[in-house]
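1. What would the 3D arrangement of this be:
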Amino acid sequence: MYVPSFFYILAICKFITAASYLGKPCQSEYRLTIFYHYCLHLNDKNQNIKLSSTSALKDELIESDYQGWVRDQKAHWIKAFLKSQASSIPIDFNPDSLKNSGHDWWFTDRFDDDDDDDGINHEVESDLLKKAEGSNEYILRERYRYVGVADGVGGWEDEMIDPAQVSQSLMYHSHQISTSDPELEPSSVISRAYDKMVSDPFVRGGASTALLARLDTFTSTLDWSNLGDSSLWIFKGSDLRQSFQTIPQTHYFNCPYQLTKLPTSRNPNLNQHFQSINLDLPTLADSGSCSLDDGDLILVCTDGLADNLWPEEVTNLIRGISTKNTCRSDLEFVHDLAHRISSYARMASFQTRRVTPFEIEARRNSIDDLGGGKVDDITLIVSLVRKL
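-> Prediction:
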């Protein structure tokens, strides 16, 4: 029996989403050296890059699809950050300090070229009821909301490889795949994105964790898939208590499960070393599903947050901000949450006398010289559930 499209317009909730990213300090000279080795890699891939003037190469290189996507996202993000923080940014603040993307990357499914889009706070409201005669494809695209974070493994810098290449490529392909086929489970999206990343000649090599979450506006449910040590937290009830947190997947201390692309080297011994590495596959990802209620908060973050803040601290921050939220919109609320929680985590990461989850985990593994916070990239996506 034929059922018209509007029959499926059953959205019962919406998700209001914001994101915040704070990169760790990075030496520009070191990144230039890594960039030089990347140009060598492109030459090996017959890109014919001239290596006589490394400092000018960035203007000459052909961008891959994922690199162009990252550049556009970064431009939106910087614009939005400067706009949202206009009243508190110091006069001598240098916007160029925001251009270092670090090793983390992320996406939400409402990041486009609309000039009205703030680039960081994506109010994800369903327009289904206004477009009842839309196609099934449109309805499916509007039904699901995808968000994701990835954390490039910094150890690959020792091999002169930029860890951000893998995390950015994974998030780009996850965004493309989930947009074109929104009914795919998060685990399938990760698997397909991994295959795309490995085959991308513009990704020299490296590794990254990956966490994807899919929000369903028809059923008010959350599906997720996580490989590595990024985290998904859910806070529920009028007291916004923490009701769920994913369990990190690690081989040993500070070595998470990771999706890897093995590089090739001009050194045969190094190639042999790379080939001896046991690779984690997307099938190892931990997946799950849960129902959501009005007012629930979903936090998706990289380990830069979870390593520096205890769940109780995050809960207290959320409650404190929520108490003061009586006169603001939901969008302003989630924006404030994302910014203040990530800023607090960044502050904690530089404190040497603070007892952090990272320090306690190090002690559990008989490592006693890692006291205080862990300086790292911090990426956080916050999503608020509202029933229609």
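2. From here on, just use CA atoms for contacts and neighbour counts.
-> Fine.
3. And the next helix or strand past the helix or strand hosting Ala362?
-> Per DSSP states H and E, Ala362 falls inside helix 357-364. Using DSSP H and E, the helix or strand that follows helix 357-364 towards the C-terminus is strand 378-387.
4. all strands of the stretch 51-200 of the chain, in order?
-> All strands of the stretch 51-200 of the chain, identified by DSSP state E, counting those that start in this stretch, fall at 104-108, 121-124, 144-151.
5. can I get these in JSON lines with mean neighbour count?
-> Below are the strands of the stretch 51-200 of the chain laid out as JSON lines (neighbours: other CA atoms under 10 Å):
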{"stretch": "strand 104-108", "mean neighbour count": "27"}
{"stretch": "strand 121-124", "mean neighbour count": "22"}
{"stretch": "strand 144-151", "mean neighbour count": "27"}
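6. hmm, back to that, packing partners of the helix holding Ala362?
-> Applying 3 or more CA pairs under 8 Å, 6 or more residues apart in numbering; DSSP states H and E, we find helix 357-364 packed against no helix or strand.
7. Measure how far it is from the centre of its chain, please.
-> Between the centre of helix 357-364 and the centre of its chain there are 24 Å (CA atoms, centre = their mean, to the nearest Å).
8. List the residues that contact the residue nearest to Arg354 when sequence neighbours are not counted.
-> Setting aside the residues directly before and after it, Arg354 is nearest to Gly372 in space (CA to CA, 6 or more residues apart in numbering), at 4.7 Å. The contact partners of Gly372, by CA atoms under 8 Å, 6 or more residues apart in numbering, come to 349-356, 359.
9. how about this one, so we can line them up?
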Amino acid sequence: MVGSGFYIPKSNLEKPLGEDAHFICEEESTMGVADGVGGWAKHGIDAGDYARELMSNVAKAVKHEPEGYVNLRRVLNEAYLQTKANGSSTASIVTVDKEHVFHAINVGDSGFMIFRNNKLLYRSTIQQHRFNRPYQLGNDKRSDTPKIAQEYRLKVLGGDILILGSDGLWDNVFVSEIEKTLMLRNVEGKGDVQDLASFIAQLAFSFSMDKNTLCPYAEAAKHAGIERVGGKVDDITVLVARVNFK
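-> The predicted model follows:
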């Protein structure tokens, strides 16, 4: 697959790197995103450190996998055990194997969508204990472990578009907006993928700063009995890949 990413950290002088982290291993057709849980800030902990270390360890583990196949549960377990930073984060990792099968493993409210012919084909489900409290990996005894991770396997076709993101994307952009974007853009080579990741991330950012918009997060809040309007200011990570089969 051909992949690229774009990251917009929310403005915070104390944490200029934000709390999201991601990696792309293009040769292994694997990419992942983690979102450090912001609640740790009240304890003086930057959860972005945990997210960055976790994704770094996942990328290292991917490099040691057999050619053509990446066992995502094994990779996530190994990275989780090697990550020692304080804090916690969500995690979503996807890969496409040499048999043209898409695999994903997901913890929390980061996640993925697959598009075919500019239409949503499949999306991951949110894992959360309650509204706005996602499942999360961490070293604290209150955190979750990879045992609760959901796994996905789907057959994909050449030309399918994979979009992976932190909740800063999914909380602010409706599926219909992404479908509309795909209809207006040709996604073929590396440059197209880069441009698409950048465009979607900036679209999410513009919605996040709109105090009057109706966004997916506001809809979810309403279902939880909370009335709110406006976008959700957050770190925004968007990874895009186009499935290419030779």
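10. related to what we said a few turns ago, superposed on structure 2, where does the helix holding Ala362 of structure 1 end up, distance-wise?
-> Following the fit onto structure 2, the mean deviation recorded for helix 357-364 of structure 1 is 0.7 Å by mean CA distance after the TM-score superposition for structure 1.
11. what range in structure 1 does the longest strand along structure 2 sit on?
-> As assigned by DSSP state E, the longest strand anywhere in structure 2 is strand 88-96. Here strand 88-96 of structure 2 aligns to structure 1 at residues 207-215, judged by TM-score structural alignment.
12. which residues are in contact with that stretch?
-> Contacts of stretch 207-215 of structure 1 (CA under 8 Å, 6+ apart): 15, 144-153, 156, 163, 166-167, 170, 185-187, 190, 221-231, 256-261.
13. make it 7 Å
-> Contacts to stretch 207-215 of structure 1, defined as CA atoms under 7 Å, 6 or more residues apart in numbering, come from residues 144-153, 163, 166-167, 186, 221-230, 257-261.
14. give the contact list for His22 of structure 2.
-> 32-34, 55.
15. Kindly apply the preceding question to His335 of structure 1 instead.
-> For His335 of structure 1, the residues meeting the contact criterion (CA under 7 Å, 6+ apart) are 18, 121.
16. That one belongs to a helix, doesn't it?
-> Yes. Assessed with DSSP: H, G, I helix; E, B strand; the rest coil, His335 of structure 1 lies in a helix.
17. That one maps to what in structure 2?
-> His335 of structure 1 maps onto Gln194 in structure 2, by TM-score structural alignment.
18. How about Gly371 of structure 1?
-> Checking TM-score structural alignment: Gly371 of structure 1 goes with Val229.
19. Nearest the middle, which residue of structure 1 would you pick?
-> Per CA atoms, centre = their mean, the C-alpha nearest to the average position across structure 1 is that of Val149, at 2.1 Å.
20. Aligned to that one, what sits in structure 2?
-> Using TM-score structural alignment, Val149 of structure 1 pairs with Val33 in structure 2.
21. Name the nearest residue to that match, sequence neighbours excluded.
-> In this structure, Val33 of structure 2 finds its nearest non-sequential neighbour in His22, 4.2 Å apart by CA to CA, 6+ apart.
22. Please apply the same query to Gly18 of structure 2.
-> Nearest to Gly18 of structure 2 is Pro9, by CA to CA, 6+ apart, at 4.8 Å.
23. Quick one: map that neighbour onto structure 1.
-> In structure 1, Pro9 of structure 2 lands on Gly23 (TM-score structural alignment).
24. ok, its match to Leu305 of structure 1 distance?
-> 12 Å (CA to CA, to the nearest Å).
25. which position in structure 1 aligns with the residue nearest to Val33 of structure 2?
-> By TM-score structural alignment, His22 of structure 2 lines up with Trp106 in structure 1.
26. about what we covered before: for the match of Pro9 of structure 2, list the residues it contacts.
-> 100-102, 377-378.
27. For those residues, which entry has the maximal number of neighbours?
-> Within the contacts of Gly23 of structure 1, Ile378 tops the neighbour count with 29 neighbours, counted by other CA atoms under 10 Å.
28. What residue, apart from its backbone neighbours, is nearest that one spatially?
-> Using CA to CA, 6+ apart, the closest residue to Ile378 of structure 1 is Gly304 (4.6 Å).
29. any chance you could map the helices in structure 2?
-> 47-63, 72-82, 167-170, 175-184, 190-208, 216-223 (DSSP state H).
30. Can you mark which positions in the fourth one are buried?
-> Which is helix 175-184 of structure 2. 178-179, 181-182 (16 or more other CA atoms under 10 Å).
31. what number of residues lie near Lys15 of structure 2?
-> 13.
32. hang on, I meant Ala218 of structure 2
-> 20.
33. Need the counterpart of it in structure 1.
-> Superposed on structure 1 with TM-score structural alignment, Ala218 of structure 2 falls opposite Glu359.
34. OK, contacts around its match?
-> 370-372.
35. repeat that for 10 Å
-> By CA atoms under 10 Å, 6 or more residues apart in numbering, the contact set of Glu359 of structure 1 is 307-308, 365, 367-374.
36. which of the residues you listed are buried?
-> 307-308, 371-374.
37. what's the closest of the contacts of Glu359 of structure 1 to Arg31 of structure 1?
-> Lys374 (20.7 Å; CA to CA).
38. so the closest one touches Ala348, yeah?
-> Yes. Between Lys374 of structure 1 and Ala348 there is a contact at 8.1 Å, judged by CA atoms under 10 Å.
39. who touches both of these two?
-> With CA under 10 Å, 6+ apart as the test, Lys374 of structure 1 and Ala348 both reach 305, 307-308, 356.
40. Quick check: Leu203 of structure 2 vs Leu184 of structure 2, distance?
-> In terms of CA to CA, Leu203 of structure 2 sits 14 Å off from Leu184 of structure 2.
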